[in-house]
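Engineer: got a structure for you, letters missing:
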């Protein structure tokens, strides 16, 4: 049995899960890049903490 066939048979479930993840990622990117849908989405108001002075100097 060729090595690639063996890998697909043994790790087939993981391969399928990876494809679902890519599909979900593409859907999310398409939704967030659509200007109409993005304008309807609520923007979260996160409060950012100030960085340490040493970190700010480094940046």
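Structural biologist: Right, received. Where do you want to start? Bear in mind that the values here come from a model prediction, so they are computed numbers and not experimental data. Residues are numbered from 1 along each chain as shown.
Engineer: going forward, measure contacts and count neighbours with C-alpha atoms only.
Structural biologist: Fine.
Engineer: how close does residue 24 get to residue 17?
Structural biologist: Between residue 24 and residue 17 the distance is 11 Å, computed by C-alpha to C-alpha, to the nearest Å.
Engineer: before we go on, here's another structure to hold up against the first:
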């Protein structure tokens, strides 16, 4: 068996989410149209991330 196939894994399925991106509002919204940030349980399960991209060049990041 080729070396690469020893470590090959099946693709990870896309996660099922309770929200969708709304390009008009430029944020994720729940099925009822409210901002996804209001779903505290989802936020706790998903955790949070931060980014410093642009912080050095934009004063308003």
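Structural biologist: Received, thanks. Just so it is clear, the structure is predicted and the values come from calculations on it, not from any experiment.
Engineer: I'd like the TM-score for the two structures, please.
Structural biologist: In this superposition the chains share a TM-score of 0.28, using TM-score structural alignment, normalised by the length of structure 1; 32 aligned residues with a C-alpha RMSD of 3.6 Å.
Engineer: all helices for structure 1, in order.
Structural biologist: Under the criterion DSSP state H, structure 1 carries helices at the ranges 3-33, 35-40, 53-58.
Engineer: can you give me the offset of the longest one from its chain's centre?
Structural biologist: The offset between the C-alpha centroid of helix 3-33 of structure 1 and the centroid of the whole chain comes to 13 Å, using C-alpha atoms, centre = their mean, to the nearest Å.
Engineer: Can you give me the buried ones in that helix?
Structural biologist: By neighbour count with 16 or more other C-alpha atoms under 10 Å, helix 3-33 of structure 1 contains no buried residues.
Engineer: any idea how far the residue nearest the centre of structure 1 is from residue 6 of structure 1?
Structural biologist: What sits nearest the mean C-alpha location of structure 1, by C-alpha atoms, centre = their mean, is residue 25, with 5.6 Å. Using C-alpha to C-alpha, we find residue 25 of structure 1 at a distance of 28 Å from residue 6 of structure 1.
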